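J.: For reference, the sequence and a predicted model appear below.
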Amino acid sequence: MRVLCLLAVVLLISKDHKCFGISHPKPACRYPPSQWCRSLEIAIECKVQKQCMELSAIKPNQTVPPVALTLYYESLCPDCRAFITQQLFPTWTMLQDIMSLTLVPYGNAKEVLSANGPFSCQHGEPECRGNMIEACIIHLTGTSLAFQIIYCMESASNVLNAAEPCLQMYAPSMSWATVDACVTGRLGYELMHGYAVMTRALNPAHTHVPWVTFDGEYTEDNEARAMSSLFHLVCELYKGVKPPACTGAPVRLSTSGCLKE
């Protein structure tokens, strides 16, 4: 969550100074920053209960459904890569509290029966492998962590070569062998077949990628706006109280600043 990342930054920079009136968590804290506010017990152990309470106060109303964005794309499509790196990932980083994300790495691929494999991709066999790698990563790690890995891959000059180091960076506990077994095994095929079914079921049928739907619906207007300013579109589509990131409202976790020692 974006607010937890903010909390982590605030706490980590205060390691050597008394910043914002809080002290750095004890090294004995066993939990990563993403879990600090998961429960009261964890917050107490990591000495961030006050900050977690403050952050909870600025979260959007959880009873209002998030904006459901689904991206149909393919791993080596230049326009898909640009949308992921320049629009979707920055927007998701700031607004993931009010949006849900579904990634469908299939795009203009086709299911075929040939000696080269069960799928044919617009940018050749490397793209089919890239799609499969990303599908397996999504399945094995969950969308939130997978999107960070996929962003890392799509930002690189060579998507396929970046897959293993990006996995090691964001999911060090998962071995590349596990992902490769998915890609080369039955599971990878089943995941891609599921994405093929999802893509074929689009109404209207997709004519290009990236293809973006909001709450299950596609409109040319929303797509055009998403390609130019996705952040503002998500803020507009959210029906609840707008978070500070949308309104530009200032958010202060405390007022004491960094005290000179």
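T.: Noted; the coordinates are in hand. Numbering: from 1, shown residues only.
J.: hey, let's count contacts and neighbours off CA atoms from now on
T.: OK.
J.: ok, Asn158 to Glu217 distance?
T.: Distance check for Asn158 against Glu217: by C-alpha to C-alpha, to the nearest Å, it reads 32 Å.
J.: and those two? which has more neighbours close in?
T.: Using other C-alpha atoms under 10 Å, the more surrounded residue of Asn158 and Glu217 is Glu217, with 14 against 11.
J.: Below is an additional structure, to be compared with the one above:
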Amino acid sequence: MMSFLLAAVFLISTDHRSFGLSHPKPACRYPPSQWCRSLEIAIECKVQKQCMELGAIKPNQTVPRVALTLYYETLCPDCRSFITKQLFPTWTMLQDIMSLTLVPYGNAKETLSANSPFTCQHGEPECRGNMIQACIIHLTETSLAFQIIHCMESASNVLNAAEPCLQLYAPSVSWATVDACVTGRLGYRLMHDYAVMTRALNPAHTHVPWVTFNGEYTEENEAKAASSLFHLVCELYKGVKPPACTGAPVKLSKSGCLME
């Protein structure tokens, strides 16, 4: 079906003489069925515009995505601002060329106390918030987890928003399941794993949010991420840039409410 649509679009968009009876010259070495297989092929075959209009092209996934890891804590104002103003909009637009790992631990510390094995910069509520988000990440796939976490971090009260945000984006996951994780051994194990990940940072983190790209931290990338994460991800991606990065226009179909 896609090859038929592409062939039709290509024929319509080709300049025909003799009332459309001439045959279009082959545009590339790929058959029509593969023209929208990737952005690279679409460009070579000169059908990028048509493929974009069909919403059929995506970046070449043989090129590694930009691996972004965010080390943060749930009640840190700067972390909340980065998630809502930089990370979520960038991920929404560029998730085809980036992978995301969230580590909700931040400046917490692991202790030997059986009653309270973790202490957090913003107190016990933050430890609970960190664990709630750790459990949500564990219980849902990345896309859903990040939408729930963004919903929480956007709210005036992060903890109070946890249950309604979960119900909104992952209604199949019960709050009782999340709560059992938070209050049980699983939650502590997840937090311990995040503690290990955070302690292994080289260089060691000195603040949050702390962002690494492809496993590396640099002050230059941190500064760029704080001002325009979107442009930084586009810059770091080694493949052919997607239309969102290049500013390529996408023709939208004309529609509207007609007068009766």
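T.: Received, thanks. Keep in mind it's a predicted model, so treat the numbers as computed, not measured.
J.: So Tyr71 of the second structure belongs to a strand, correct?
T.: Yes - under DSSP: H, G, I helix; E, B strand; the rest coil, Tyr71 of the second structure falls within a strand.
J.: That one contacts Val211, doesn't it?
T.: Yes - contact status for Tyr71 of the second structure versus Val211: in contact at 6.3 Å, counting by C-alpha atoms under 8 Å.
J.: tally of neighbours for Ser156 of the second structure?
T.: By the criterion of other C-alpha under 10 Å, Ser156 of the second structure has 9 neighbours.
J.: Checking it next. Helix, strand or coil?
T.: coil.
J.: cool, Ser253 of the second structure as well?
T.: coil.
J.: Which element, helix or strand, includes the residue nearest to the spatial centre of the first structure?
T.: Nearest to the geometric centre of the first structure sits Phe147, at 3.7 Å (C-alpha atoms, centre = their mean). When elements are assigned from DSSP states H and E, Phe147 of the first structure belongs to helix 143-155.
J.: which part of the second structure lines up with the helix or strand just after that helix?
T.: Sequence order places helix 159-170 as the next helix or strand after helix 143-155 of the first structure, per DSSP H and E. Mapping helix 159-170 of the first structure onto the second structure (TM-score structural alignment) gives residues 158-169.
J.: Mind listing what's buried along that stretch?
T.: Residues of stretch 158-169 of the second structure classed as buried by neighbour count (16 or more other C-alpha atoms under 10 Å): Val158, Leu159, Ala161, Ala162, Glu163, Cys165, Leu166, Tyr169.
J.: Of those residues, which is the nearest to Thr92 of the second structure?
T.: Distance to Thr92 of the second structure across these (C-alpha to C-alpha) is lowest for Tyr169, with 15.0 Å.
J.: how about the closest one, what does it touch?
T.: Contacts here follow C-alpha atoms under 8 Å, 6 or more residues apart in numbering; on that basis Tyr169 of the second structure touches Leu144, Gln147, Ile148.
J.: count of neighbours near the first one?
T.: Spelled out, it's Leu144 of the second structure. 16.
J.: Kindly report the same for the one 5 residues further on.
T.: Number of residues near Ile149 of the second structure (other C-alpha under 10 Å) recorded here: 27.
J.: Trace it over to the first structure, please.
T.: Aligned partner of Ile149 of the second structure by TM-score structural alignment: Ile150.
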